[in-house]
Structures are given as structure tokens and as C-alpha cells.
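A.B. asks: Quick one: sequence plus predicted model below, questions after.
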Amino acid sequence: MLLRIMSWNVLHGAHREGRWPRLAEIIRANEPSIVLLQECRGWLERDMSQVIAAENDLGMRVWVGFSASGGHTVLAHRRDLPVMAFESNPYTLLHGYGAGRFAIPGLPVPLVVISAHLTPYSVDAAAAEVRTLVARAYRYDGLGVIGGDLNSCPVGDPEPPWAEVQPYNRMIRCLPRETPDEPWRANTIVGRTLTDGQMIDVAAHLADLRGDVSLRAATGRGRVRVDRFHVTAALRDAVVDYWRVDPDGASDHWGIVTVLDTDRVDLSQVRAYT
């Protein structure tokens, strides 16, 4: 079974500015099985009109992960995918998270798919947040996907042109400097935390496997590949594709898509972790 998972930061909810129809059109064109959205402000207003519109426009079941900050996360999936449960927690992360648990045919344990949006204000705080997500990804015997806006620099990517990056983003995403003349260097604490949790960076994995550095291209205005998928170790060999999606002016982030072949899951690494 091929699962196509798409993630996108939609920029402040997208519906009030009239960007949602174009976003929905682009999402449909990529034919995802599961969609992860971030920064879904206003999606939990009283009449739930945007959730209803998203379900109609995507032809999917839509779940909203409540965020105390108002920047809700969303998980949507094809209606034929057997979902076992949905969980969210608005208090462990600044923007909360939303996680679906799926009973995928042929897999002996559930597949956990998490829509994540880490804090943009501190990579140290983001590293603390991502530890919660790694624990949730492994919670049901070790098949998990984290996708979303991780607001940080990944391990192994080329240094961005830091002089062209907004000063506040540069300050947050770089290591402290001893002197003003010292060059800026990416702080990869979030990526290293994910690596320590045996989470595989999908784009980096395929870039190295294929010798294609273009897969490491930036996804946000800050010239960094902030939007990423990370999968648990048992899913490494199941990753068969990845690409970026041009927002065509509908968001300030590129969308990203990965494809998993569930026949390639390493079942020897599936075990109870709890």
C-alpha cells in the first residue's frame, strides 16, 4: 500500500484572506492520503465553517488539534483510511499538535501520524517540544510520522545565506556568536534531538540515497528547510519519495509530500515501547 502524506503551513488560517480555495486545489492535485496543516487560525470558530469547507473541498475527514495559541494544527485523511483514534494536546507545545492513529492493512501495529508546529521563538524550547512528539510517534509500538513546520535548521543542510535572513530568525536559529565578526552558524539542536530519538529526516535520507542535494531545498521565507517529515526507524526503508509543492502565492511556505510503501516497513523494528 502506498501512503502519500502532505504537510503545509497555510499561513494564518488561509480562509479569511480568500487563499483557501487555491490551497485546496493544490492539495487535491497532489492526491494525498493524509494531509497535515499548521497555523489554522480561526478553524474552530463557532460555526466551524472552515472545517466544513475543508471536508467538502478535500473530500476528507478533518480533525483539528486545538492550540491555546490559536494556531491550531489539522490532520485530514481519506475517508477510506481506517482511523482508530485522534489525539491533541494544547498545553505541551506552544501551538499544540494533532495525531491520528491508523490501522493500515498489512501492518501489525498502528501507524501514528502527527501534525506539528514547533515554537518559532527558541530552538532550545523547540527541542524540548519535539521530545514530546517523538515519544508520541513511538507510543504504539514504533510506527510513527512527524510532519510539519519545525521552525529550525535540520542536520546536514548547507548553511543558508544568513545575511539575507530576517535578523529575528537568524538570532533564533543560529548558534550564539562570541564576536560580531564571527560567521553565523545554524543551531541544529532540534534536528539532533530527532536523530537521538532515532527519527529519520525523510528529505535528507532520500537526498543522500539519491545524491540529490535539491531535496534539501528551503521551504520557508527564512531560507531554511523548516518544513520536514521525520519517521521512526522502522519506516526508513518505506520512504520511497519526497517533493516540495510550490505554493503559487497561496502561502509563505512550500508544501511537502512524502510517499511511504507499507510493504517495505521493517517489521523487525516494530516492538512494544511502553
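C.D. replies: Yes, it's here. Keep in mind that what you see is a predicted model, and the values were worked out from it rather than measured. Numbering: from 1, shown residues only.
A.B. asks: rest of the way, CA atoms for contacts and neighbours
C.D. replies: Fine.
A.B. asks: max-length helix in the chain?
C.D. replies: Of all segments of type helix in the chain, defined using DSSP state H, the longest is helix 123-138.
A.B. asks: number of nearby residues for D196?
C.D. replies: Number of residues near D196 (other C-alpha atoms under 10 Å) recorded here: 12.
A.B. asks: adding another structure so you can compare the two:
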Amino acid sequence: MPRLLKALSWNTKDGGAVDEDGVPANRWRDQVKLIAAQEPDVVFLQEMRDFADQAVRARWEDELAAHGRPLRLLVAPSSDRNHTVLGYDPACIRLEHWDDRWSHLTAMGFGVATVVAASPDSPIPDGMRLRLASLHLFPGSRLKALQDAELIIGRLWRKGGQHAIVGGDVNYCPEGDPEPMWERLPRNVQMARCEERTHPTDVLRADFSIARKLEAGRLVDVARALYLTDGDDAHLDATGQLRVRVDQFHVTEPLRRAIRNYHRLDTTTSDHSPIVSEYDLASADTPRQRALELRPARL
């Protein structure tokens, strides 16, 4: 039986390449060490500064290999210098297709990888075509974020796609999670991420349209699914500066049964916490199983 697939997602804050003032920094070396120590099979990375430059990408790949975790890194171009990246272990995972044709239509960039097993010890079962996408939704406008989310969900499901994992910085509140003290946050944050108020004295409340769009796309919030199963509040711990669980894993509905673990890591090398999850892909629903479950009952 295939082993668990381990995934790590992280907004690295400028790829660990600069400090708060834009001065070159070496945070990225500590970030590589953290990633390698987790021994992930796949990684979902955001804000990977200058990764359109092959030399920058090669530097990360070489450093990962030096720490015992050689990963192949794929870049989905962003409209700025901070790109969205997907990585996988080529020793056990084979890339069948990489689709970043629509990256230019999104604010932060995205691509969808279709991968299959590359070895007998792969965590991907024989015959499964798994889709992976690193997600970074635009924080400045929920309308743009909604448009991008719709596009990404559509690409995940196209041509009969059933099994997909998404990891990334969603930037908006998950429904049902604790909310931050919005009054203490800047006006631009309130404007983009809260419900519109009909009166200036109305209490600020989170807008959940992004979370609902992901759910409408039959994507399952991994941390919340585990919380509803075991009641562990740690699954809902905040991951970003806003004290919100903005960094999330989502899986397509047929992978709900495959979810096994989720946890957040502590670090000072970014303003976001890395998150890690594991999946028993052999337990996933097959298209035939889903069809049988959804078949109308005979009267």
C-alpha cells in the first residue's frame, strides 16, 4: 500500500531574499533547511522573489539537494517579482503536465501540475492522476480574488479531474474560524476583507465570499475538516500577520477520505507560518465510487 503523501505550504515573504527595507538577506537558507527537515513530497510556495530567473531557482534546488531533499520547482509567473511555485520530489513523483497558460490572468500567478507515480514507493497509487496547485489570492481586492479563485477551481476540475490538492495563501478568513480585531487593522485591510457596512457604526465582520467560493467549487478545507472530526483547536491556529488562518490546504471532495494530518510550524523567517498536511491517497474515492454514491435512489 502506498505511504502517506506529505505536503508543505508556505508564503516565504519575498522568498527570504530581502529584509523589511528591501536589503538583500539570507533568510532563504534557513527556509530551505526548514523545508528539507520536513521531508515533503510536494511543496506549495508563495512570494518566491525573482524565481522567473533560472539562476535563483537553481540556487534553491541546489540548496534543497544539499540538505537531502532534492525537489523540482515549477514557477507560475506573477505580475510582480514574487512568483507562485510548486515543487515535487522527482524520485517518487513524475510530472505529466504543467499548465500555467492562464497565470497572466491572475494577480499572483498560478499553475496546475498533473502528476503520477514515478516509483514503487510513490505515495501516489498506480493509476491515479493527481493535480496540484500552489495558490496565492490577491489581498487587495476580494472581487479580483474571487475571479482568480473561479479560474483556478475551473482548471483543477477540467477534463474530468477528480483528485487535487491546493495549498497556499488564501488571504481571506475561513468561515467559522475566530476573527481578528478588525478595528485595529488598517483601513485597506478592512475594506478588502470585511463585509460592506451600511452605517459607519456597524460592527466589522469578515467577508466569507472567498471561503464560500472554494466550497462551491467542491474544495474541502483540510484543517477545518480535521477540526470537525477531532475537535482540536490547534487546527484553527492563525498563520499570518492578521492573526487569521490565511494559509490553507484544500482538496477536492473525492480526497476528503484521504486526509490524515495537519499542523502548523513555528518560524521567525517569514511573516507566515508554514503548514504541513498528509494524505493516504489509496483511501480516496474513485470516480466510480462517487458516481455510485451520487446515483439517485430507486423509488
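C.D. replies: Cool, got the structure. Note that the structure is predicted; figures quoted are calculated from it, not measured.
A.B. asks: coming back round to it: hmm, who's touching the helix or strand that the longest helix of the first structure is followed by?
C.D. replies: Toward the C-terminus, helix 123-138 of the first structure is succeeded by strand 144-149 as the next helix or strand (DSSP states H and E). Outside of strand 144-149 of the first structure, the residues within contact range by C-alpha atoms under 8 Å, 6 or more residues apart in numbering are 7-9, 36-38, 111-118, 133-134, 137-138, 226-232, 235.
A.B. asks: hmm, back to that, which positions in the second structure sit opposite the longest helix of the first structure in the alignment?
C.D. replies: Aligning helix 123-138 of the first structure against the second structure (TM-score structural alignment) gives residues 142-157.
A.B. asks: how big is the offset of the longest helix of the first structure relative to the second structure?
C.D. replies: With mean C-alpha distance after the TM-score superposition for the first structure, helix 123-138 of the first structure departs from the second structure by a mean of 1.3 Å once superposed.
A.B. asks: quick check: angle from that helix to strand 144-149?
C.D. replies: 150 degrees (axes from the mean of the first three to the mean of the last three C-alpha atoms, to 10 degrees).
A.B. asks: And helix 123-138 of the first structure, what's buried?
C.D. replies: 123-131, 133-134, 136-138 (16 or more other C-alpha atoms under 10 Å).
A.B. asks: Which residue in the first structure aligns with I275 of the second structure?
C.D. replies: That one, I275 of the second structure, aligns with I256 by TM-score structural alignment.
A.B. asks: Checking my notes, its match in a strand, right?
C.D. replies: Yes: remark: I256 of the first structure belongs to a strand, assigned using DSSP: H, G, I helix; E, B strand; the rest coil.
A.B. asks: What's the match for L235 of the first structure in the second structure?
C.D. replies: Aligned partner of L235 of the first structure by TM-score structural alignment: L255.
A.B. asks: Can you report how many residues lie near whatever residue of the first structure lines up with Q38 of the second structure?
C.D. replies: Under the alignment (TM-score structural alignment), Q38 of the second structure pairs with N30 in the first structure. By other C-alpha under 10 Å, the residues close to N30 of the first structure number 14.
A.B. asks: And the strands in the stretch 51-200 of the first structure, which stretches?
C.D. replies: Using DSSP state E, counting those that start in this stretch, the strands found in the stretch 51-200 of the first structure span residues 60-65, 73-78, 83-88, 97-102, 111-117, 144-149, 199-201.
A.B. asks: Give me the mean distance between the second one and the second structure.
C.D. replies: Read it as strand 73-78 of the first structure. Mean for strand 73-78 of the first structure is 0.9 Å (mean C-alpha distance after the TM-score superposition for the first structure).
A.B. asks: That strand aligns to what range in the second structure?
C.D. replies: So strand 73-78 of the first structure sits over residues 84-89 in the second structure, by TM-score structural alignment.
A.B. asks: one step back: now the match of L235 of the first structure: closest residue in space that isn't a chain neighbour?
C.D. replies: Residue nearest to L255 of the second structure in three dimensions, not counting chain neighbours: A284, with 4.9 Å by C-alpha to C-alpha, 6 or more residues apart in numbering.
A.B. asks: which residues sit in contact with that neighbour?
C.D. replies: Per C-alpha under 8 Å, 6+ apart, neighbours of A284 of the second structure: P254, L255, R256, R257, A258.
A.B. asks: Assess the claim that the third one and V220 are in contact.
C.D. replies: Yes: R256 of the second structure is in contact with V220 according to C-alpha atoms under 8 Å; the separation is 6.8 Å.
A.B. asks: list residues touching both of these two?
C.D. replies: By C-alpha under 8 Å, 6+ apart, no residue touches both R256 of the second structure and V220.
A.B. asks: quick one: terminal-to-terminal distance for stretch 244-264 of the second structure?
C.D. replies: End-to-end distance of stretch 244-264 of the second structure (C-alpha to C-alpha, to the nearest Å): 13 Å.
A.B. asks: now do stretch 229-242 of the first structure
C.D. replies: End to end - C-alpha to C-alpha - stretch 229-242 of the first structure spans 9 Å.
A.B. asks: gap between the residue most central in space within the second structure and N26 of the second structure?
C.D. replies: With distances taken as C-alpha atoms, centre = their mean, G167 lies nearest the centre of the second structure, 1.3 Å away. Distance, G167 of the second structure to N26 of the second structure, using C-alpha to C-alpha: 25 Å.
A.B. asks: try V32 of the second structure
C.D. replies: Relative to N26 of the second structure, and taking C-alpha to C-alpha, V32 of the second structure is found at 11 Å.
A.B. asks: These two - which one has more neighbours?
C.D. replies: V32 (19 against 13).
A.B. asks: That one touches A65, doesn't it?
C.D. replies: No: counting by C-alpha under 8 Å, V32 of the second structure stays clear of A65, with 9.7 Å between them.
A.B. asks: who touches both of these two?
C.D. replies: What both V32 of the second structure and A65 touch, as defined by C-alpha under 8 Å, 6+ apart, is an empty set.
A.B. asks: ok, the equivalent of K13 of the second structure over in the first structure - how many residues close by?
C.D. replies: With TM-score structural alignment as the criterion, K13 of the second structure lines up with L11 in the first structure. Applying other C-alpha under 10 Å, we find 19 other residues in the vicinity of L11 of the first structure.
A.B. asks: Alright, that wraps it up for me.
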